[in-house]
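**Q** Got a predicted structure plus its sequence, pasted below:
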Amino acid sequence: MSGEVIVVGGGVSGLTTAVELAERGHRVRVRSAEESARTTSAVAGGLWWPYRIEPKEQVARWAVESLGVYEELASDPGETGVRLVPGVAVGRAADGLGPWAAALGQLRPARPEELPSGHTEGVWARVPLVDMPVQLAWLRRRLEAAGGSVEPGTVTSLTELSRTVPTVVNCTGLGARELVPDPGVRPVRGQLVLVENPGIEEWLTLADDEGSRSTYLMPQPGRLILGGTAEEDDWRREPDAATAAAIVARCALYHPAVATARVLGHRVGLRPVRPAGVRIEAEQLPGGGLVVHNYGHGGAGVTVAWGCARAAAALVPPV
């Protein structure tokens, strides 16, 4: 059994951690109750940008490490789903972004003509924008190329699972609330609308880190993603028609052509926010099994995926 690891969770954190472990020589299986295409990760807009995630200093390190990986993956966007795309974060100032901003080679104050009418402050940046369905499929292929596998299945006890393999890695996101159990993990509901892109090539965000709604437009291949919401402790997974209409109306204030764009679909994801911060920690269970936790990434799972995966993988005993 030496070197065997089961990673629980098939979203971006689980698959990225599994890739890291498999490429270090471990025999890795990912067990997921849902196909990756149905996880919260698949719903994400995919913009590399720390959002609703703590603790800030560690987040900066993980985000910058992930940035370096995404910049490399952007050399083959058709395969990996990663592109470097310019855009404007409205209402932000460069000196208020956090230490991760220093790693961005292309970041500056937005020029007046780059800002929507009525706004006087913002930052322009070229950052990774990840087409999540493509990225998740690519991660699975990379895992399988390294000898790993993905299997369907629901895990109800980390302790029971740890009796079958030396190490279990917990990347269950919101599921950690019941599985660990960790009641500090809470959902922050995000709803978005997919529309035909009327020609928008740059992303735009007007995020409120504390409020229940935000506005963003993210151009992805074949669609434009419009958002969004940040509804705390809201477990609803079905789209709300009134919310969708409000999202389109807000986005149309900044790009009027959005108002008449054909709607392609609606998506809802529950961000796994943990006020105590991301948990990356090894836990020795009473029966002798080892569980490595990697959860609580809030609204920035994509942003910190590779940094957190490497930190978690480093807690697994080497082969």
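**A** It's in. Numbering: from 1, shown residues only.

**Q** Please make it C-alpha for all contacts and neighbour counts, starting now.
**A** OK.

**Q** Can you give the contact residues for the biggest helix by length in the chain?
**A** The helix that spans the most residues within the chain, counting by DSSP state H, is helix 56-73. Contact with helix 56-73 is made by 48, 50, 53, 80, 82-84, 98-100, 103, 128, 303-308, as judged by Cα atoms under 8 Å, 6 or more residues apart in numbering.

**Q** Write the PyMOL selection for whichever of the residues you listed are buried.
**A** Restricted to buried positions by 16 or more other Cα atoms under 10 Å, the PyMOL selection for those reads:
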select buried, resi 48+50+53+80+82+83+84+100+128+303+304+305+306+307+308
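
**Q** Tell me which of the contacts of helix 56-73 fall in strands.
**A** The strands, defined by DSSP state E, take in 82, 83, 84, 128 from the contacts of helix 56-73.

**Q** Reformat those as JSON lines; add distance to residue 2.
**A** Listed next are those as JSON lines, based on distance: Cα to Cα, whole Å:
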{"residue": "82", "distance to residue 2": "35"}
{"residue": "83", "distance to residue 2": "38"}
{"residue": "84", "distance to residue 2": "40"}
{"residue": "128", "distance to residue 2": "37"}
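
**Q** put this beside the first:
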Amino acid sequence: MGDVTVVGAGVIGLSIAHELAVAGHRVQMVAARDATSSVSAVAAAIWFPHDVNSSAQVLDSAQVTYRRLQHLASRPGTGVRMRQGTVLMRHADTDTTWTRAVPQHEWLDSSEIPAGIVASAGASGVRCTVPVAVTDVYLRWLQAAVLALGVKTSTAEVRDLREVLDQENPDALVVAAGIRSAALLGDDDETYPIRGQVVRLANPGLTEWVTDDDNPEGLTYVVPREHDVVCGGTGDRGSWDEQVDPLVEQAILRRALALVPALAGQPVLSRAVGLRPARTSVRVEAVAGYNKPVFACYGHGGAGFTLSWGDAARIAGLIGPA
């Protein structure tokens, strides 16, 4: 195989295009909008397997991506930073298998956990260092990287994969179109959106992030970046609503300020809503029924950045060298 078309230009599609081009393929990307206008641009882009079912494959891809992003953090201009922070957990049965992929982490004792959380039975916390990406900077860097490798891009809304196979005549096609992937393939009823709303505040000088996924009032996370702080969020399963809800934003800010009081008085810089492409399990596989090899890579939930390089490597392995 030499010519490969990738449908989708978010963080998954770009990472796949990069790895295929490195392997020697001639790659064409086609998508209705580029990465800076996709759901990838809404993400807080902190390495963490959020809204994705845990499995050996997910953990392996997360480890691969952690190492790749850690390397990119040492390079100027990528927008990736290694940042220390805290994962707060309110339940004893919370899945912590992700810690195997994090070299620098330590369990907190009860004296280090906020009083409102330690009161929960089985409450705990993990302090660790993980990659965080400034999404617009990282996505622009990744776009430039694939273009430098000779990847061609085109803007079009793909409605029929067979038309792409007929018109482009690639040797293989990869579907990495996020939430639209299932509809394009037409053989998947396991995919659904998870609506995520965020508000971005001016950064008063914070560098450490914190997450409180099990907050009874709603999913809560605070992720400082260079000049802003991403505050979230929501996890509305099955919702296709992409409009910002002012009342939801107020609730997000209340929870974020309770967790990080230093945010009080900081102005709102921007706000956004994105639909996380969730699935019962991440789909990375060959798809039968076409006259050319077709591969699927989607269903990453809130872990697109976290699994991007690992799953891109999986797709490159399935397709093989040019």
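**A** Received it, and whenever you're ready, just let me know what you need. No experiment lies behind these values; they were computed from the predicted model shown.

**Q** how distant is the longest helix of structure 1 from the center of its chain?
**A** Here helix 56-73 of structure 1 is found 12 Å from its chain centre; the criterion is Cα atoms, centre = their mean, to the nearest Å.

**Q** Mean distance between that helix and structure 2 after superposition?
**A** Its aligned residues in structure 2 lie a mean 0.7 Å from helix 56-73 of structure 1 after superposition (mean Cα distance after the TM-score superposition for structure 1).

**Q** List the buried residues of that helix.
**A** Going by neighbour count (16+ other Cα under 10 Å), the buried part of helix 56-73 of structure 1 is 58, 59, 60, 61, 62, 63, 64, 65, 66, 67, 70, 73.

**Q** just stretch 261-271 of structure 2 next, same as before
**A** For stretch 261-271 of structure 2, by 16+ other Cα under 10 Å, it's 263, 271.

**Q** In structure 1, which residue range corresponds to the helix or strand encompassing residue 247 of structure 2?
**A** Element membership for residue 247 of structure 2, per DSSP states H and E: helix 246-259. Alignment of helix 246-259 of structure 2 against structure 1: residues 241-254, by TM-score structural alignment.

**Q** And the contacts of the matching stretch?
**A** Outside of stretch 241-254 of structure 1, the residues within contact range by Cα under 8 Å, 6+ apart are 116-117, 191-193, 215-217, 226-228, 258-259, 266.

**Q** Make sure residue 215 of structure 1 is actually in contact with residue 225.
**A** No - between residue 215 of structure 1 and residue 225 there is no contact under Cα atoms under 8 Å: 10.5 Å.

**Q** More neighbours: which of the two?
**A** Just comparing residue 215 of structure 1 and residue 225: by other Cα atoms under 10 Å the higher neighbour count belongs to residue 225, 26 against 21.

**Q** Which residue in structure 2 aligns with the more buried one?
**A** Using TM-score structural alignment, residue 225 of structure 1 lines up with residue 230 in structure 2.

**Q** quick one, helices of the stretch 201-322 of structure 2?
**A** Counting by DSSP state H, counting those that start in this stretch, the stretch 201-322 of structure 2 has helices at residues 246-259, 304-319.

**Q** Next, the mean deviation of the helix holding residue 247 of structure 2 compared to structure 1.
**A** Looks like 0.6 Å for helix 246-259 of structure 2 (mean Cα distance after the TM-score superposition for structure 1).

**Q** Please work out which residues of structure 2 line up with the host helix or strand of residue 159 of structure 1.
**A** Using DSSP H and E, residue 159 of structure 1 maps to helix 158-162. On structure 2, the counterpart of helix 158-162 of structure 1 by TM-score structural alignment is residues 161-165.
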